[in-house]
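> What would the 3D arrangement of this be:
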Amino acid sequence: MSSLLRSALAGGVLRLTLADAATRNSLSEAMMGALRAALAEAAGDRSVRVIVLAAEGPAFSSGHNLKEITAHRADPDKGAAYFATLFDSCAALMLGIVNHPKPVIAEVAGLASAAGCQLVASCDLAIAAEGARFCTPGVNIGLFCSTPMVALSRNVASKHAMEMLLTGDVYGAEDAQRFGLVNRVVPAADLTATVNELAAKIASKSMVTLRTGKQAFYRQRDLPLAEAYAYTARVMTENLLMRDAEEGIAAFIGKRDPQWSDEP
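You can find the predicted model right below:
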C-alpha cells in the first residue's frame, strides 16, 4: 500500500484513507495509481464487503495536482501526451468505482474540489460533515471541469450541475445534499460513526445480490424506459435463480436470519 493511502479492514468494511495532506490529497498520478491498485485488490478479496473512501486533513481532495500539470508544459508537445494520459487514468479510476463489485461510500469531512468532487460523485453513496464543501472551480483558472462534469451531471440535476460548473463557486454540505451530490449531512463528530453504521448495514447483505443490483442500477439508468424494464426483468429472473435469493426468501418466510453464501 502506498504511503499516500492508508488501508484498514474491519467487519468486512475496507477503509481507504487519502493521506497526502501536503497536497491537500490531490489526485496526483501516484494517488490515482494507489487508489486504482487498492480497488482492484479489494474487488477479488472476499473479506471486503464494502469500501469507504475517506481523507486526512482539511481537504477530502483538491483535485488534480496543478504543479504536476504545470511541470509538463515544458515537454516538447507542451504536455499534450501527459494530459491525455492523466485524464485517461482519472477516467479509469472513476469507472473503477462505478464498475466495482462492492459498494463504495465517500466520507467527506473537508473540501472536495474539481476532480475531488468528481470522486465523491462517482461513489455509490456519500456522507458529508456539516463543514464539508464542494466545488468545480476550473472555470476560475481557465480550465472548465469537463471530466468532473461527467460524474456530476449523472448525480446532480442539470441546473444545479451547470451552476456549479459555470460559477466555480464553493457550496456547503447542505447545498450538496439538496443538489443530490451527498446522501446526508451530519455533525463532524458523528461522521465516521455514521459512515461505519451505514457500511456495516450494507455489509450484512448478500454480496452477490449487491453486486447484481449495483451493476444493474448503472446499466439501466442510461437505457430508454422500455429497454430498462426488459433488461431489469432479465436481471431479476437471474437473481431469483441464485442461491442467496432462495435462501433469503426462505428465511423471510421462516422468520429467521438468512445465511448468505455470497455465490451465484
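
> C-alpha only now, for contacts and for neighbours.
OK.

> Which elements pack onto the longest helix along the chain?
When the chain is parsed with DSSP state H, its longest helix is helix 80-98. With contacts taken as 3 or more CA pairs under 8 Å, 6 or more residues apart in numbering; DSSP states H and E, helix 80-98 sits against helix 29-43, helix 115-122.

> Sort out which residues of that helix are buried, please.
82, 86, 89-91, 93-94, 96-98 (16 or more other CA atoms under 10 Å).

> and which of those residues is nearest G172?
Closest approach between these and G172, by CA to CA: M94, at 23.0 Å.

> tell me the contacts of that closest one?
With contact taken as CA atoms under 8 Å, 6 or more residues apart in numbering, M94 is in contact with 118-119, 122.

> Repeat that for F252.
Counting by CA under 8 Å, 6+ apart, the residues that F252 touches are P258.

> still on that earlier bit, show residues contacting the following helix or strand past the longest helix of the chain.
Moving toward the C-terminus from helix 80-98, the next helix or strand (DSSP states H and E) is strand 104-108. For strand 104-108, contacts defined as CA under 8 Å, 6+ apart pick out 50-55, 60, 97, 120, 123-129, 132, 191-192, 195, 199.

> dump the residue contacts of the spatially most central residue of the chain.
Among the residues of the chain, C123 comes closest to the average C-alpha position under CA atoms, centre = their mean, at 1.8 Å. Residues near C123 by CA under 8 Å, 6+ apart: 97-98, 104-106.

> Also this sequence, please, to line up against the first:
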Amino acid sequence: MSDLIQRVDTNGVATLVLSRASAYNSLSLPLMEALIVEFDAINDDMSVRAVIIKGDGKGFCAGHDLKEMLESGEEAFYECTFNTCSQMMQRIVSLSIPVIAQVHGVATAAGCQLVASCDLAYAAESARFGTPGVNIGLFCSTPMVALSRAVSQKHSMELLLTGGLIDASRAEQIGLINQVVSNDALDKHVLAVASLIASKSRKTLAIGKSAFYKQKEQSLEDAYVTCSKIMTENIMLDDAKEGIDAFISKRKPEWQHC
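Below you'll find the model as predicted:
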C-alpha cells in the first residue's frame, strides 16, 4: 500500500484516507495512481461492500497539486495528470460497490470533482466547496464533468464562473452532498451509513449501482427496457431468492453475494 493512502477495513467497509495533510491532500500524480490501484484491489475484494474516502489533516482535498504542475511545466505531464485524474474519477463510478465521500474542511477544484463523482457524500458543518480555477486563469473543465452531472446546470455554472466557495448547507441544498453533519458526529454518521450499505448483498449492490448509471443516460423508454431486463436477471440470482424467502419467513437473510 502507498504511504499516500491509509486503508482501514471494518466489517465490510474499506476507508481510504488521503494522506497528504501538509498539502491539503492535493491530488498529485502519485496519489491519483495510488487511488486507482486501491480501487482496483477493492473491486476484486469480495469482503468489501462499501468504500469511504476521507482526507487527513485540516481538509478533504484542495484539488490538483499546482506546485507539482508548475514545477514540471511540460505539456506531456499536464496531459498525463488530467488523463489520470479522469481515469480515477471514472473508476469510482464503475466500481462495483458504493463509494462515499466524507468531507471536512475544503473540497475544491478536483477535490470538489471527487465529491461529485462519489455515489454519496456527507459533510461536516465546517466544510467548504468550490471550483475556483477561473480565479487563477485555469477553468475547472474536468471538475465540470462530474459537477454538471451531480447538480443542475445553473448551480454548476455559478460555481464554475464565479470561482467562489459555498458552505456545506448550500452544498446540501443544490444536491452536491446528501447531508450536513456536525463536525464531531461526521465519522460516526458516515460509518453508520456505510455499515448499513455493507449489510446488503454485494452482488445486489453491484447490479443496482451499474443499472443506476446506465439508465441515467438513456431515454425514459430505453431506461425502462434496460431496468426490466436487469430486474429479471437480478431475481434469478441466489441472493434475491434468499432475500425474498427471508422476508416472507421474517428472518435475517444470509447473503452468499452471488
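
> now what about the TM-score between them?
Here the TM-score for the pair of chains, by TM-score structural alignment, normalised by the length of structure 2, is 0.99; 258 aligned residues with a CA RMSD of 0.7 Å.

> how about E242 of structure 2, what's its partner in structure 1?
In structure 1, the residue paired with E242 of structure 2 is E247, using TM-score structural alignment.

> rewinding a little: okay, the helices and strands packed on helix 80-98 of structure 1, which one's buried deepest?
helix 115-122 (a mean of 26; mean count of other CA atoms under 10 Å).

> residues in structure 2 aligned with it?
Counting by TM-score structural alignment, helix 115-122 of structure 1 sits on residues 110-117 of structure 2.

> what does that stretch rub up against?
In contact with stretch 110-117 of structure 2 (CA under 8 Å, 6+ apart) are residues 26-27, 60-64, 89-90, 92-93, 101, 103, 107, 121, 129-131, 140, 142-144, 146-147, 149-150, 176-177.

> That one vs structure 1, average offset?
Taken over the aligned residues, the distance from stretch 110-117 of structure 2 to structure 1 averages 0.4 Å (mean CA distance after the TM-score superposition for structure 1).

> ok, which stretches of structure 1 are strands?
5-10, 13-18, 50-55, 59-61, 104-108, 111-113, 125-129, 133-135, 171-172, 184-186 (DSSP state E).

> most tightly surrounded among these?
Mean neighbour count (mean count of other CA under 10 Å) peaks for strand 59-61 among these, with a mean of 30.

> Tell me roughly how far the longest helix of structure 1 lies from structure 2 on average.
For helix 80-98 of structure 1, the mean distance to aligned residues of structure 2 following superposition is 0.8 Å (mean CA distance after the TM-score superposition for structure 1).

> now stretch 243-253 of structure 1
Per aligned residue, stretch 243-253 of structure 1 averages 0.8 Å (mean CA distance after the TM-score superposition for structure 1).

> and G111 of structure 2, how far is that from G133 of structure 2?
12 Å (CA to CA, to the nearest Å).

> Could you do H257 of structure 2 as well?
Going from H257 of structure 2 to G133 of structure 2 by CA to CA gives 43 Å.

> Please compare the two by neighbour count and tell me which comes out ahead.
Between H257 of structure 2 and G133, counted using other CA atoms under 10 Å, G133 has the larger neighbour count: 21 against 18.

> Just tell me what that one corresponds to in structure 1.
When structure 1 is aligned by TM-score structural alignment, the residue opposite G133 of structure 2 is G138.

> now do Q153 of structure 2
Using TM-score structural alignment as the criterion, Q153 of structure 2 maps onto S158 of structure 1.

> Name the nearest residue to F179 of structure 1, ignoring sequence neighbours.
V156 (5.6 Å; CA to CA, 6 or more residues apart in numbering).

> rewinding a little: which bit of structure 2 covers the longest helix of structure 1?
Residue span in structure 2 matched to helix 80-98 of structure 1, by TM-score structural alignment: 75-93.

> now that stretch, how far from the centre of its chain.
On the basis of CA atoms, centre = their mean, to the nearest Å, stretch 75-93 of structure 2 sits 15 Å off its chain's mean C-alpha point.

> same deal with stretch 33-48 of structure 1?
14 Å.

> Not counting that stretch itself, show me its contacts.
Contact with stretch 33-48 of structure 1 is made by 1-2, 4-5, 9, 12-14, 93, 96-97, 100-102, as judged by CA under 8 Å, 6+ apart.

> if you set the cut-off to 6 Å instead, what comes out?
With CA atoms under 6 Å, 6 or more residues apart in numbering as the test, stretch 33-48 of structure 1 has contacts from 2, 12-13, 93.

> And for stretch 205-212 of structure 2?
Stretch 205-212 of structure 2 has contacts (CA under 6 Å, 6+ apart) with 96-97.

> burial of S47 of structure 1, as a residue count?
Residues near S47 of structure 1, counting by other CA under 10 Å, number 14.

> Counterpart of it over in structure 2?
Checking with TM-score structural alignment, S47 of structure 1 has S47 as its match.

> how near is its match to G164 of structure 2?
41 Å.

> show me what contacts C258 of structure 2?
C258 of structure 2 is in contact with 203, 238-239, counting by CA under 6 Å, 6+ apart.

> let's go with 7 Å and repeat that
Neighbour list for C258 of structure 2: 203, 237-239 [criterion: CA atoms under 7 Å, 6 or more residues apart in numbering].

> tell me the two of those that are most distant?
Pairwise across these, and taking CA to CA, the largest span is found between K203 and D238, at 9.7 Å.

> neighbour-wise, which of those two wins?
Each of K203 of structure 2 and D238 has its neighbours counted (other CA under 10 Å); K203 has more, 21 against 14.

> Quick check: closest non-adjacent residue to the aligned residue in structure 1 for the more buried one.
With TM-score structural alignment as the criterion, K203 of structure 2 lines up with V208 in structure 1. In space, and not counting its chain neighbours, V208 of structure 1 is closest to D262: 5.0 Å by CA to CA, 6+ apart.

> just checking, what residue in structure 2 corresponds to the one you found?
Under the alignment (TM-score structural alignment), D262 of structure 1 pairs with H257 of structure 2.

> Could you do Q220 of structure 1 as well?
By TM-score structural alignment, Q220 of structure 1 lines up with Q215.

> what about its match, distance to V106 of structure 2?
Distance, Q215 of structure 2 to V106 of structure 2, by CA to CA: 32 Å.

> again, but for Q256 of structure 2
40 Å.

> Repeat that for S201 of structure 2.
Distance from S201 of structure 2 to V106 of structure 2, counting by CA to CA: 34 Å.

> likewise D3 of structure 2?
Distance of D3 of structure 2 to V106 of structure 2, given as CA to CA: 22 Å.

> Tell me who's in contact with L176 of structure 2.
The contact partners of L176 of structure 2, by CA under 7 Å, 6+ apart, come to 116, 150-151.

> Kind regards, and thank you for your time.
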